[in-house]
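Participant: Fold the following for me, if possible:
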Amino acid sequence: MEYRHLGASGLKVSVLSFGAGTFGGQGPLFGAWGNTDADEARRLVDICLEAGVNLFDTADVYSNGASEEVLGAAIKGRRDQVIISTKTGLPMGEGPNDAGTSRPRLIRAVEDALRRLGTDYIDLLQLHAYDAGTPVEEVLSTLDDLVRAGKVRYVGVSNFAGWELMKSLAAAEKHRYPRYVAHQVYYSLIGRDYEWELMPLGLDQGVGALVWSPLGWGRLTGKIRRGQPLPEQSRLHQTVEYGPPVDDERLYRIIDVLDTIAGETGKTIPQIALNWLMHRPTVSSVIIGARNEEQLRQNLGAAGWSLTSEQVDRLDKASEVTAPYPYFPYRRQEGFARLNPPVV
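Facilitator: The predicted structure follows:
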């Protein structure tokens, strides 16, 4: 297993990490993802640790806290072997202070997460979404207090727009608060919007990407094919409305190339899609999920090898889309590109 620095921090994380969204299995969205209990979770954690995975990601909103509880039970007795990442900020109730990242909300959320996880510190705390109703200075000063208290070691964000992240980083630098070292983002062969602004920002500011839904909301498993109905067992039947939309013809075009490369390499379609992501700029770790041991072992097979440059080029071309202004086409023209060389 390869290990990389998480952004500009000194923390080293495995290039593949495990997402515990399948743990707990409560509610319409997370119930469709999976229903892994503590015993099953312990076995999946065993397999991850044997393979060298050290980062485990969850969130308070996953199954209303049950994911954190199951993960805590699964790592009991081996806390020093794992890096725990959890997220907060999305609504956990109907009350006026049950959502967002205000000072009281963040303090309570961290205390609740520590209790559910059965630990006294969180390695990486990420804000699940930007809170437009709370000043960034209030958010950052609270995170600073939590870091100084030893309850949180590193901080990051998830699903921020470029200006939201940059505003926060500027405030952190001005007031000498902890800087965000990670950005958990949606990124895949069928979702490359991350490359337009957030990737260059990450390179410039030392913010590492933790990639969620690297198989495009389950579309890059190889089970969805042109001219065939959606498989009965696909979770897209229950969750498609929650995920980003995808043009069908573009998806089929990417699958066709993945299929060809699978024949050339002897690897599976998911392994190729994951491997492509692992070698993109700013990516610190790709978060994989699994409802069972077979899925997990297959996804872990994405590490330890590389696609050829020609294969990467084919995947790039099959998955490219025209970016919006001002990123394309002007940035690709000679004069603009001379000032701002493309990242990828």
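
Participant: make it CA atoms for all contacts and neighbour counts henceforth
Facilitator: OK.

Participant: where exactly do the helices run in the stretch 51-200 of the chain?
Facilitator: Secondary structure of the stretch 51-200 of the chain (DSSP state H, counting those that start in this stretch): helices at 66-74, 103-117, 136-148, 162-175, 198-205.

Participant: distance between the ends of stretch 173-187?
Facilitator: End-to-end distance for stretch 173-187, by C-alpha to C-alpha, to the nearest Å: 27 Å.

Participant: Quick check: L277 vs Q205, distance?
Facilitator: Taken as C-alpha to C-alpha, the span from L277 to Q205 is 20 Å.

Participant: neighbour-wise, which of the two wins?
Facilitator: More crowded of L277 and Q205, by other C-alpha atoms under 10 Å: L277, with 19 against 16.

Participant: Contact partners for the more buried one?
Facilitator: L277 makes contact with Y187, S188, L189, P214, V283, V286, according to C-alpha atoms under 8 Å, 6 or more residues apart in numbering.

Participant: one more time with 7 Å, if that's ok
Facilitator: S188 (C-alpha atoms under 7 Å, 6 or more residues apart in numbering).

Participant: now the other sequence, so there's something to compare against:
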Amino acid sequence: MQYAQLGRSGLKVSRLCLGTMNFGFVTDEAVAFRIMDEAVASGINFFDTANVYGGPQRPDMEKGFGISEEIIGRWLEKSGRRDRIVLATKVYQPMDLGPNDRRLSACHIRKACEDSLRRLKTDHIDLYQMHHIDRLTPWEEIWQAMELLVRQGKVLYIGSSNFAGWDIATAQAEARSRRFMGLVAEQSLYNLAVRNVELEVIPACRYYGLGLLPWSPLGGGLLGGVLRGVRDGRRAAPEMRQAVERCRPRLEKYEALCDDLGERPADVALAWLLHNPVVAAPIVGPRTLEQLTSALCSLDVALDADTLRALDEIWPGPGGEAPQAYAW
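Facilitator: You can find the predicted model right below:
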């Protein structure tokens, strides 16, 4: 396993992060336990979850919140491996029907953290991430709540998710004025097919010393050899079939390039993310043990300059960083 610093922090994390959104939703507890066992055995020390993962994610649906955290908590208790894991979870999403059971008020941050600690069966969270920006709550309130959790030893590092570049800048300016470390990581949608963060989020992460944690690194399966799967008779969801038709010319070129390289498309997509120095660890969310072991192969894939240029031609980004991407 390879390891990297998480942003400007001194914390070392594995270059692949185990995402657990499927635990309790499409992956049952027994399989989730086997996946976590194998992850640790392979050297993965970075687990990502969220308080809302594991079931329905709308407050008007049948309650299913916290199941992923509960499964991880039972595994940690049974395995005794808490000290070997960099454990990340998130706060923001609705966790009940009350007006203060969501977003980033100090009230909700305090309660959400206590609830996550209880479900995870641990006394601290290594990386506590804001799942979304909350522009209705002032940064003075957010940072005051986070500082208290750090002083209490309940949280070690703070991260963000789905922030814009200017949100990162605003958060860090306020943290600096409070002599607080602020953010060390940003979790964003980033893959070959969706490269919007190259405009401003990645430059902000580089400037402020945040490690980027790409979620959906395979584009929900689009970059994982979907055309080959169709040829092999595998059925895809209607949304995926529509995405395939929209991207078919690019997918045909992409999968042909991967064939020429002798590499699987999923491994190439992950290796492309890993070559970016701002990326700390793509988040892989296996539903099965086989998907986890498959993802580990990406660490051995090296992409040369010609391959990187070919990938840019197939999956062009926004043109670089702002403002040069759209102005002289």
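
Participant: so what number do they get for TM-score?
Facilitator: Remark: TM-score between the superposed chains equals 0.89 [TM-score structural alignment, normalised by the length of the second structure]; 315 aligned residues with a C-alpha RMSD of 2.4 Å.

Participant: Tell me the gap between the longest helix that the first structure contains and the middle of its chain.
Facilitator: Criterion DSSP state H: the longest helix present in the first structure is helix 248-265. Relative to the chain's own centre, helix 248-265 of the first structure is displaced by 23 Å; criterion: C-alpha atoms, centre = their mean, to the nearest Å.

Participant: Mind reading off the mean deviation between the helix or strand just after it and the second structure?
Facilitator: Downstream of helix 248-265 of the first structure, the next assigned helix or strand under DSSP states H and E is helix 269-278. For helix 269-278 of the first structure, the mean deviation from the second structure after alignment is 0.7 Å (mean C-alpha distance after the TM-score superposition for the first structure).

Participant: Helix 269-278 of the first structure vs helix 248-265, what angle?
Facilitator: Helix 269-278 of the first structure and helix 248-265 are oriented at 100 degrees to each other (axes from the mean of the first three to the mean of the last three C-alpha atoms, to 10 degrees).

Participant: so where in the second structure does helix 269-278 of the first structure end up aligned?
Facilitator: Matched against the second structure by TM-score structural alignment, helix 269-278 of the first structure falls on residues 265-274.

Participant: Quickly compare the helices of the stretch 51-200 of the first structure and say which is most buried.
Facilitator: Using mean count of other C-alpha atoms under 10 Å, the stretch among these with the greatest mean number of neighbours is helix 66-74 (a mean of 25).

Participant: For it, give me the average deviation versus the second structure.
Facilitator: Mean deviation for helix 66-74 of the first structure: 1.0 Å (mean C-alpha distance after the TM-score superposition for the first structure).

Participant: picking up where we left off before, list the buried residues for the longest helix of the first structure?
Facilitator: By 16 or more other C-alpha atoms under 10 Å, the buried positions in helix 248-265 of the first structure come out as L251, Y252, R253, I254, I255, D256, V257, L258, D259, I261, A262.

Participant: could I get the helices of the stretch 51-200 of the first structure as TSV with distance to Q81 of the first structure?
Facilitator: Rendered in TSV, the data for those read as follows (distance: least, C-alpha to C-alpha, whole Å):
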stretch	distance to Q81 of the first structure
helix 66-74	12
helix 103-117	14
helix 136-148	21
helix 162-175	30
helix 198-205	28
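
Participant: These: which one's closest to A182 of the first structure?
Facilitator: Closest to A182 of the first structure of the helices of the stretch 51-200 of the first structure, according to C-alpha to C-alpha: helix 198-205, at 8.6 Å.

Participant: chain center to the helix or strand following that closest one, what's the gap?
Facilitator: For helix 198-205 of the first structure, the following helix or strand on the C-terminal side (DSSP H and E) is strand 208-212. In terms of C-alpha atoms, centre = their mean, the centre of strand 208-212 of the first structure is set 4 Å apart from its chain centre.
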